[in-house]
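Asker: Below is the sequence, then the predicted model.
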Amino acid sequence: MKLSLGFSPCPNDTFIFDALIHHKIDTEGLEFEVFFDDVETLNQKALRAELDITKLSFHAFAHVCEQYALLDSGSALGFGVGPLLICHNEDLLQKKKNLDSTYKVGIPGRYTTANFLLGIAFPHLTDKQEMVFSEIETALLEDRIDLGLIIHENRFTYTDKGLHKILDLGSYWEQETGCAIPLGGIVINRNLDRQTKEKVNRLIKKSVEFAFENPKSGLEFIKQHAQEMSEEVMYKHIELYVNKYSIELGTEGRKAIDVLFKMAQEKGLISPIKQNIYLIP
């Protein structure tokens, strides 16, 4: 049986899925057609229910949970892993409390969890320009935007380019909730049979465990998709985004997701969710 699978080319995802798609573990008769896309493209594909299994932002998941269930393995949650709001013009560092719609901010996508957190922390920043996450730093340097919301490996590169941090939105979230920040999860189409869905969940867990046990096994595959990132930065990225929650969400991981959805509902960002969002009760 062949299933379509979407995930990003970022090191955390290629690290997680290397063993699965390259048959370093027993895939129990399943084959996967892989689609590599940036997170917002994956979010849009999920909104159209194009893929059987996909990585997506938790913010986006809130809009598609009728079509998809959240797997217990493969998620990206953690502390110190949130998006950063940055700028090029140092004068803006002094105006943190007065940022409003007069400033244009580049965001990595409407349905990203990063954009949701930005809306909580800076509700008056309404002039937003969507762009591929890897283009935001360049747009700042060329003064096409005033502020940039960065995710993924750009956390490690922005200072080298002369850019400045205004606020770590992950730290903001942690102070507000005490929870790990839920960034992205792996979901599966509810229309697949129960046996297949449980098998996929089991295989992704095995793939993550294999990666932890053999951290260099997927090095060439990770490098291939890492946008000329150094090996040191690649593994810093993996260390931040792949952890115990990636093996299984557990009670703490589920609490963080539930709090995120509760806050989003209270602020009118998403509709009330009526069904169980988790594949594994």
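Answerer: Here it is on my side, so go on. Residues are numbered from 1 along each chain as shown.
Asker: From now on I want contacts and neighbour counts done on CA atoms only, so please keep to that.
Answerer: OK.
Asker: the helices in the stretch 151-281 of the chain, which residues?
Answerer: Taking DSSP state H, counting those that start in this stretch, the helices of the stretch 151-281 of the chain run over residues 169-177, 194-213, 219-224, 231-241, 244-247, 250-266.
Asker: same deal with the stretch 1-150 of the chain?
Answerer: Secondary structure of the stretch 1-150 of the chain (DSSP H, counting those that start in this stretch): helices at 11-21, 39-47, 58-64, 113-121, 136-141.
Asker: Use this one as the comparison:
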Amino acid sequence: MALSLAVSPCPNDTFVFHALAHGLVPGAPPVDLTFADVDVTNTAALDGAFDLVKVSYAALPWLLDDYELLPCGGALGRGCGPLVLTRDRTDLNGATVAVPGDRTTAYLLFRLWAADQRPARIEVVPFHQIMPGVADGRFDAGLVIHEARFTYPRYGLNALVDLGEWWERDTGLPIPLGAILAKRGTVDPAAATEWIRESLRHGWRDTAASQKFILANAQEMEPAVVRQHIELYVNEFTLDLGKDGLAAADALLGRAAAAGLTPAVPSFL
């Protein structure tokens, strides 16, 4: 029976899961792969739609009854945080802000950072519409992630804040962006952890093997941007969250619960 897996088409996910999705991991079951934006998987996971699924850390408080956090495969790191972009604003009071999803880690970080500001309206829009929308004045500001940190100057935009820098300065911890979850009672988490780690190791051993798959799903990203994306988001935390990765998840969700933004969850440590 095939294992249902849902990840984003972003280069870090396609790099990590290429071998698993293509039957190149010894002992792993066949995989039924679905590509979806993380805001979609955050919602689909509420219904237990997938055996393994990539979601935002911010969505975990609503998912941990049915899913278990795996210690690998996700996106954490330093210097890789979401950005708040504007044309020329120096604050967000009275602003209309475009965001890529209301249960994303990016939006949760934004809410923690912007606690003393008063945006007039938040609009959830598809990610690819955010930078053009800020550039042409439809939005006063936009919250962006992933490859946008490499491309936003092309739109004539400025970074009002790098939420990753803000987070790291305040906590000393990496920023927890995307998590891999295994469905309880359906997937053996220890086995799934080894499948994903071997898939990642396969990618590191033979970087050329996955290039066609990565580029085909990279939403017209230039090869140089794809390379930067993978180098930034596929790192030691992808192989093993470790103590710092788990502490980062605790800090994010602990602060969110204390601020009344999410339900409380038990510590991961």
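Answerer: Received, thanks. Quick caveat, the model's predicted, so the values are computed rather than measured.
Asker: Tell me how they score on TM after superposing.
Answerer: The pair, once superposed, lands on a TM-score of 0.95 when counted by TM-score structural alignment, normalised by the length of structure 2; 267 aligned residues with a Cα RMSD of 1.4 Å.
Asker: returning to that earlier point: can you list the helices of the stretch 1-150 of structure 1 in TSV and add distance to A264 of structure 1 and mean neighbour count?
Answerer: Converted to TSV, these look like this (distance: least, Cα to Cα, whole Å; neighbours: other Cα atoms under 10 Å):
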stretch	distance to A264 of structure 1	mean neighbour count
helix 11-21	26	25
helix 39-47	17	21
helix 58-64	8	24
helix 113-121	8	20
helix 136-141	25	20
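Asker: okay, the ones you listed in CSV with distance to M1 of structure 1 next?
Answerer: As requested, the helices of the stretch 1-150 of structure 1 are arranged in CSV below (distance: least, Cα to Cα, whole Å):
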stretch, distance to M1 of structure 1
helix 11-21, 14
helix 39-47, 21
helix 58-64, 24
helix 113-121, 32
helix 136-141, 39
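Asker: highest average neighbour count across the helices of the stretch 151-281 of structure 1?
Answerer: Mean neighbours per residue, mean count of other Cα atoms under 10 Å, is largest over the helices of the stretch 151-281 of structure 1 for helix 244-247, with a mean of 22.
Asker: That one vs structure 2, average offset?
Answerer: Helix 244-247 of structure 1, aligned to structure 2 and superposed, deviates on average by 0.5 Å (mean Cα distance after the TM-score superposition for structure 1).
Asker: how close does the residue nearest the centre of structure 2 get to G77 of structure 2?
Answerer: Centroid check for structure 2 by Cα atoms, centre = their mean gives G178 as the closest residue, at 3.4 Å. G178 of structure 2 sits 10 Å away from G77 of structure 2, going by Cα to Cα, to the nearest Å.
Asker: so what's F122 of structure 1 up against?
Answerer: F122 of structure 1 makes contact with L99, D100, according to Cα atoms under 8 Å, 6 or more residues apart in numbering.
Asker: And it, what's its match in structure 2?
Answerer: Under the alignment (TM-score structural alignment), F122 of structure 1 maps onto A114 of structure 2.
Asker: on that earlier part again, how about the residue nearest to the centre of structure 2, what does it touch?
Answerer: By Cα under 8 Å, 6+ apart, G178 of structure 2 lies in contact with K54, V55, S56, Y57, G74, A75, L76, T105.
Asker: Over to D143 of structure 1?
Answerer: Each residue near D143 of structure 1 by Cα under 8 Å, 6+ apart is listed here: H88.
Asker: Distance of it relative to K104 of structure 1?
Answerer: In terms of Cα to Cα, D143 of structure 1 sits 10 Å off from K104 of structure 1.
Asker: Over to F32 of structure 1?
Answerer: Applying Cα to Cα to F32 of structure 1 and K104 of structure 1 gives a distance of 40 Å.
Asker: And for L141 of structure 1?
Answerer: From L141 of structure 1 to K104 of structure 1 the distance is 14 Å (Cα to Cα).
Asker: Point out the ones among the contacts of G178 of structure 2 that are inside strands.
Answerer: If you go by DSSP state E, these have K54, V55, S56, A75, L76 in strands.
Asker: Most neighbours out of the residues you listed, which is it?
Answerer: If you count neighbours using other Cα atoms under 10 Å, the busiest of these is V55, which has 31 neighbours.
Asker: and the residue lying closest to S217 of structure 1 once chain neighbours are set aside, what is it in contact with?
Answerer: Using Cα to Cα, 6 or more residues apart in numbering and skipping residues adjacent in sequence, the residue nearest S217 of structure 1 is A211, 7.2 Å away. Contact partners of A211 of structure 1, counting by Cα under 8 Å, 6+ apart, are F15, I16, D18, A19, S217, G218.
Asker: counterpart of the residue nearest to the centre of structure 2 in structure 1?
Answerer: Aligned partner of G178 of structure 2 by TM-score structural alignment: G184.
Asker: Look up the closest residue to its match, ignoring the ones flanking it.
Answerer: Closest residue in space to G184 of structure 1, ignoring its immediate chain neighbours: S57 at 4.2 Å, by Cα to Cα, 6+ apart.
Asker: My read is that that neighbour contacts T113, right?
Answerer: Yes - the pair S57 of structure 1 / T113 is scored as a contact, 5.7 Å apart, by Cα atoms under 8 Å.
Asker: Mind listing the shared neighbours of those two?
Answerer: Residues touching both S57 of structure 1 and T113 (Cα under 8 Å, 6+ apart) are L183, G184.
Asker: which ones are touching F50 of structure 2?
Answerer: Taking Cα under 8 Å, 6+ apart as the test, what F50 of structure 2 contacts is S4, L5, A6, A44, K183.
Asker: Nearest to D244 of structure 2 among the residues you listed?
Answerer: K183 (24.1 Å; Cα to Cα).
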